[in-house]
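Participant: Have a look at this prediction, sequence included:
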Amino acid sequence: MGLPAAAGVLVVVLAWLAGPGLFGIAGDGAGAPVQAEVTQPAACSAGNPVESVTFSLGGKPRQGTLNGCGHAKGERVEVGVPVDAPADGPITVSAADTSAGAQDARGPIALVLLVFACFSGGMYAFLVIRGSGKLALLH
């Protein structure tokens, strides 16, 4: 019984040390939110709609593409500009409210579910070992 419990504790500790990247929750590299203006809206009925936006980055006006739809021409939206944005040319931006990163409840919930899965696996191993030694499903 000690071996399954130790294996479960080891898995949980390794998952804790790996951090939020293990669960696919790592930040997306978006910088600070920037106010942008929609210059060419896209209809939501189109497949993979992309809108054109303009914003100021480093005191210079810049053009960008926003993967979204439903905004009106001239509407102000908050976008997240990537930290490694190119010095010239259009920049692909994302809506700022969808770029929260790992500062939400997904990490702790994923870790709790992992602990529950380890506990369940350990209990199953315990019941199999404690039983008659044979699996009842193999009869």
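Facilitator: Nice, thanks for sending it over. None of these values were measured; they are calculated from a predicted model.
Participant: can we go C-alpha only for contacts and neighbour counts from here?
Facilitator: Will do.
Participant: Q63: neighbouring residues, count only.
Facilitator: Using other CA atoms under 10 Å, Q63 is surrounded by 19 other residues.
Participant: err, S45, not the other one
Facilitator: Counted with other CA under 10 Å, the neighbours of S45 add up to 9.
Participant: Helix or strand for it, just tell me which one.
Facilitator: Counting by DSSP states H and E, no helix or strand carries S45.
Participant: let's bring in a second model and compare:
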Amino acid sequence: MRIWGVLIPPDYLRLAAAGTGVVVLGVLIAVLVDTVGLLGTSEEDEGSTARATVVTGVPCDRAGAPETVAFKAGGKDHRVRFDGCGHAEGEPVEVTVPPGPLNDDLLVHAADATVGDTKDGEGLGLLLLVLSSTAGAGYAFLLRPTRHPT
């Protein structure tokens, strides 16, 4: 076949079509992975933030001893455990209040604390997935059959 006046062997065209198919398949898989959420990130409700006041502070040398904070949510005052240390009594802190009913055995976290996977690296993961499929297509092109002149 001739493309712009250049003779292209049929084997090259088949390999180019296969390589293009691998890249397109990689993009489709990346879209599927993002849609299904297989990268481990989720859009679930992580709660709301509230302004709390430290009722009992705990020094940081006592591992596992939570502080106690008080805040208002739903028009009611709540006193719950706070997963933090080193705060002074009466110090204001921002906490993340989980969705659902609030009971006295609740443990809240600092609003600016990271608690698990985020969506920050998801785009990079999808890009790397597509690049790996492109690399696979390039490798398939390198393994093309060669014709030796006889």
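Facilitator: Received the coordinates, thanks. What you see is a predicted model; the values in this text were computed from it and never measured.
Participant: Report how many residues lie close to A113 of structure 2.
Facilitator: 9.
Participant: just D97 of structure 1 next, same as before
Facilitator: 10.
Participant: Please name the residues that touch A88 of structure 2.
Facilitator: Residues near A88 of structure 2 by CA atoms under 8 Å, 6 or more residues apart in numbering: 54, 56-57.
Participant: List the ones among those that fall in strands.
Facilitator: 54, 56 (DSSP state E).
Participant: Out of the contacts of A88 of structure 2, grab the one that's most surrounded.
Facilitator: Counting neighbours by other CA under 10 Å, V54 comes out on top of the contacts of A88 of structure 2 with 22 neighbours.
Participant: Once you drop chain neighbours, what's closest to the residue nearest to the spatial centre of structure 1?
Facilitator: Centroid-nearest residue in structure 1: I25, 3.8 Å away (criterion: CA atoms, centre = their mean). Nearest non-adjacent residue to I25 of structure 1, counting by CA to CA, 6 or more residues apart in numbering: A102, 5.4 Å away.
Participant: before we move on, the earlier item: in three-state terms, label the equivalent of the residue nearest to the centre of structure 1 over in structure 2 for me.
Facilitator: Under the alignment by TM-score structural alignment, I25 of structure 1 pairs with T41 in structure 2. Using DSSP: H, G, I helix; E, B strand; the rest coil, the three-state assignment for T41 of structure 2 comes out as coil.
Participant: so who does the residue nearest to the centre of structure 1 touch?
Facilitator: Taking CA under 8 Å, 6+ apart as the criterion, I25 of structure 1 is in contact with 101-102, 106-107.
Participant: Among those, which one has the most neighbours?
Facilitator: In the contacts of I25 of structure 1, the most neighbours by other CA under 10 Å go to G107, 20 neighbours.
Participant: quick one, what contacts V108 of structure 2?
Facilitator: V108 of structure 2 is in contact with 80-83, 95-98, counting by CA under 8 Å, 6+ apart.
Participant: So it, which state does it fall into?
Facilitator: Quick answer, by three-state DSSP: V108 of structure 2 is strand.
Participant: Where does the residue nearest to I25 of structure 1 sit: helix, strand or coil?
Facilitator: Quick answer, by three-state DSSP: A102 of structure 1 is coil.
Participant: Distance check, it against L114 of structure 1.
Facilitator: 17 Å (CA to CA, to the nearest Å).
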